[in-house]
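> Here's a sequence, model it:
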Amino acid sequence: MLTALFDLSVLAAGPANPGIGRYVSDLALELDRIAREQGRLRILAIEALSWVGRARVTDDVRGAVERLLQRRARQGQASWAYQVRLALPRAARSAQPDLVHSGAPDATPMRRLPCPRVLTCHDLVPLAYPRHERNWRNGGLLSRYRTHYRRFHNADHVIAISRATADDLIAHLDVPHQRISIVHNGVDLERWSPTPRPSDDAVRAAHGLAGRPYLLCVGAAHWRKNGEGVMKGLARARRLIGNEELLVAWAGALDRQERQRISGAAEEAGVADAVQLLGYVPDAELAALYRGATAQVFVSRAEGFGYPVVEAMACGCPVITSNRSSMIEIAEDAALTVDPEDPDAIADAIVLLADDNAERRRLAERGVHRAQHYSLRKMGERTLEVYRHVVGSRP
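Next up, the predicted model:
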């Protein structure tokens, strides 16, 4: 029986990237399901770490995930990272697993572990776009490079969540391709479904979208999310189709700087009255917004994966996304792909979907089919294959 020690402790910190938190919780639960079904896998979870190097390890994976997600008090990222560096080696020696999996890569243990360690890489955007990703957390370029190099070369094997991310690991950090496996993220295809719910109309009305054509944007709104491209595309599309009712609804827990960025871009493009910032929207409501949207516009400049693309496709929402990075890899021909730096191309895609019901239906059908490639089950099974490969490759 293969025993894997899975680190859940980042959930207590509230990851800096919410997508990492989703990845860690979803994958842990799916691996636990597979373990219970097959009987040839045992999943242990690190639920808590301490300042003195102790770790609380449990085989109640579901309970641990639920307890961590329900916590109100959140630990700081820096203190969490320190505790991982100190406590992870001790936890591995105590639990004696066949391997350890760290789904959040932002902490490197101070000492080598007594077993292989698998580390997930979600993206290397700070290295690919150093001028735009400069902040106190990322540090200077040289410091950033050294940190990432140490982080991923310290691991015995790296899971990349897309081919684009795997290519960046090789190009920017010289990680040998033999030590990288691509395992695409998965989503809950019951949660993200094209089947309408009785509450859909009420959800859209509560967000001020009842009876109005809208484009849906989901997630953060910093530089690489390209809010200015969305606003310029919206402005031109409204002129071309002569529909002043078309608006952008942006769902995401934006900070003040992000809200100002979007509002400023909208005002500059002349569409300030056509943008609604919805704030954080729970998944059940977000699915209803996907199902009612003319299209989702996700024209990011760079992504490690792109959860919103898969969510929208799974819900039967036509997708407009970028023809670069992981997005074209994830969507393939199930979306309209455009150059994110070309507002005219973004506008033309919006016009096509606003005017052509047949094209919307075609993309919706392709999207639902394409989303089946990104189930939680496939993510879990492919991760388990990586575990077996890593353990089987030990000398």
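
> Every contact and neighbour count from this point should use C-alpha atoms.
Will do.

> Tell me where this protein has strands.
2-7, 41-49, 55-58, 99-102, 117-121, 157-160, 180-182, 214-218, 247-251, 275-279, 295-298, 319-322, 336-338 (DSSP state E).

> Ok, which of those strands comes nearest E268?
strand 275-279 (12.4 Å; CA to CA).

> which other residues reach that closest one?
Taking contacts as CA atoms under 8 Å, 6 or more residues apart in numbering, the residues outside strand 275-279 that touch it are 207, 247-254, 259, 263, 266.

> what's the answer for stretch 115-126, then?
Contacts for stretch 115-126 (CA under 8 Å, 6+ apart): 20, 92, 96-105, 132-134, 138, 144, 152, 155-161, 165, 168-169, 302-305, 387, 390-391.

> To compare with the earlier structure, here is another sequence to fold:
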Amino acid sequence: MTQPPDPLKVRAYLEPGRTLEPVTGVGRHANAMVRALAERPEVTLDLLFSRGWLGEDGRLPANAPLRDLPLRTYALPERFSERLRKLTGRPSLARHAAGADVVYAPADAILPTGPVPAVVTLHDVFAVDPEFPAHRTTPAARRLERRWRTWLPRLFACSDAVLTVSDDSRRRMRRLTDTADTPVIVVGNGVSPVFYQIFEKPPADCRRPGPWPYALAVGGLQGRKGAAEMLAVAAELARRGSEVRVVFVGRPEPKWEQVAQQTPNAVVAGPIGDELMADYLRAADAQLFLSHYEGFGLPALEAMAAGTPVVAANNTSLPEVVGDAGVCLAATDTGAATDAILAFADGGAMREDYVQKGRARAARFTWAACAERAFQVLTAAAHHDAALLRELAERPLTDGG
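A predicted model of the protein is given here:
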């Protein structure tokens, strides 16, 4: 009788702060991918992170979705060791990687793991992308750019493969970095069940930020996320005498929060968890997503799954994600964005058409498919199969996650 192959031993390197709820898109990806891999019968997975994250019960905090998984820790403080590795490539993680077939990071990290292969996820390269210099005018942004230019080549040098989430992000990485020796492979993103399930709930029964009709803007009031343009849409809605608000969820930048307080029809709701986000999406007339730069654009996918029409910018990865299932336009065309929101707020055949197209498109993006792609990469890296890694690096994300 043929014995089944031994499970692939995966050590998942985490910065737990990124995974604590409520999460951003990177944290959502990390939680979903690690969980999906851990649940595969052909994988045994444990976590690796700084010991400083452990509570008195020897586990991650209560708002860490991965706290039930087996774990290993290292002694150095996370922030110190991460900065040191990005600057110098040390300290080595070889001792902590021992016993694993492959080390996997669902977010950017320098993984000097010695003889154990390493696979790292890089979600975008916004900090150094030459197409967006206007967003790097502050001293803090310029310091971030210098740090990225220092450690980005080291990330590729330390990795047997780099994962990313969209074809657009892969193109930008290849253009910015000499990736000839490190395959860049697209695994995509998926949609959490809560955003599909909320569609069965009548909008009138959903929690909402206020009694008025609204478009939901996810990602916080931030310059790179289109804060100026989306506030202009709110002001235009007020100028036209509409009751429709633009509600911003996510962590705001102080500068834009102050502007929002002076902008009619703008509401800042701040960070919220997934369940409340699903309610807010389901009750919204539309989602407004005029970001200047996205590595993927997961909020648009979640809105479509919830049955909420999307009005999105037609830049970076967003057309790849939204396709013809939403209204894509120039981020600066705030008049057309206002027109689309008002059309969706009126209901009717146009709105229903986009709801159905959006639901169908979102269904193509699943965490199971993302995890399958990642599993193929991790297996190839563990077996030092360079030919398969090169083949996977040429596959486009044409069929969703």
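
> Which of the contacts of strand 275-279 of structure 1 sits closest to A314 of structure 1?
So of those, ranked by how close each gets to A314 of structure 1 (CA to CA), first place is A251, at 17.4 Å.

> ok, now how distant is the aligned residue in structure 2 for the closest one from R224 of structure 2?
Under the alignment by TM-score structural alignment, A251 of structure 1 pairs with V249 in structure 2. Taking CA to CA, to the nearest Å as the measure, V249 of structure 2 and R224 of structure 2 are separated by 15 Å.

> And these two? Which one has more around it.
It is V249, of V249 of structure 2 and R224, that has more neighbours when counted by other CA atoms under 10 Å, with 22 against 17.

> Skip the chain neighbours and tell me the closest residue to the more buried one.
G270 (4.7 Å; CA to CA, 6 or more residues apart in numbering).

> Burial check on the aligned partner of the one you found in structure 1, number of neighbours?
Counting by TM-score structural alignment, G270 of structure 2 corresponds to G279 in structure 1. A total of 17 residues lie near G279 of structure 1 under the criterion other CA under 10 Å.

> again with T179 of structure 2
16.

> Spatially nearest residue to whichever residue in structure 1 pairs up with it (excluding sequence neighbours)?
The alignment partner of T179 of structure 2 in structure 1, by TM-score structural alignment, is V175. Spatial nearest neighbour of V175 of structure 1, excluding adjacent residues (CA to CA, 6+ apart): L169 at 5.7 Å.

> so G188 of structure 2 touches C370, yeah?
Yes - the criterion here is CA atoms under 8 Å, and G188 of structure 2 meets it with C370 at 5.8 Å.

> Pick out whichever of the two has more residues nearby.
Taking neighbours as other CA under 10 Å, G188 of structure 2 and C370 compare with G188 leading, 29 against 23.

> any idea how far the alignment partner in structure 1 of that one lies from Q83 of structure 1?
The equivalent of G188 of structure 2 in structure 1 is H184 (alignment by TM-score structural alignment). To Q83 of structure 1, H184 of structure 1 is 28 Å away according to CA to CA.

> same thing with D339 of structure 1?
Using CA to CA, which is the criterion applied here, D339 of structure 1 is 42 Å from Q83 of structure 1.

> Which of those two has more residues huddled nearby?
A count of neighbours by other CA under 10 Å puts Q83 above the other of D339 of structure 1 and Q83, at 22 against 17.

> That one and A91 of structure 1, how far apart?
From Q83 of structure 1 to A91 of structure 1 the distance is 11 Å (CA to CA).

> do L119 of structure 1 as well
16 Å.

> tell me the contacts of the closest residue to E228 of structure 1 other than its chain neighbours?
Nearest residue to E228 of structure 1 in three dimensions, chain neighbours excluded: A265, at 5.1 Å (CA to CA, 6+ apart). With contact taken as CA under 8 Å, 6+ apart, A265 of structure 1 is in contact with 227-228, 231.

> Quick one, which of the residues you listed are buried?
Neighbour counting with 16 or more other CA atoms under 10 Å marks 227-228, 231 as buried within these.

> Nearest to I180 of structure 1 among those residues?
G227 (32.6 Å).

> mind checking how far the closest one is from V281 of structure 1?
From G227 of structure 1 across to V281 of structure 1, the span is 18 Å (CA to CA).

> got it, and P343 of structure 1?
Computed with CA to CA, the distance linking P343 of structure 1 and V281 of structure 1 is 27 Å.

> So which of these two has more stuff around it?
Of the pair P343 of structure 1 and V281, P343 is the one with more neighbours under other CA under 10 Å, namely 21 against 17.

> Mind telling me what that one corresponds to in structure 2?
By TM-score structural alignment, P343 of structure 1 lines up with T334.
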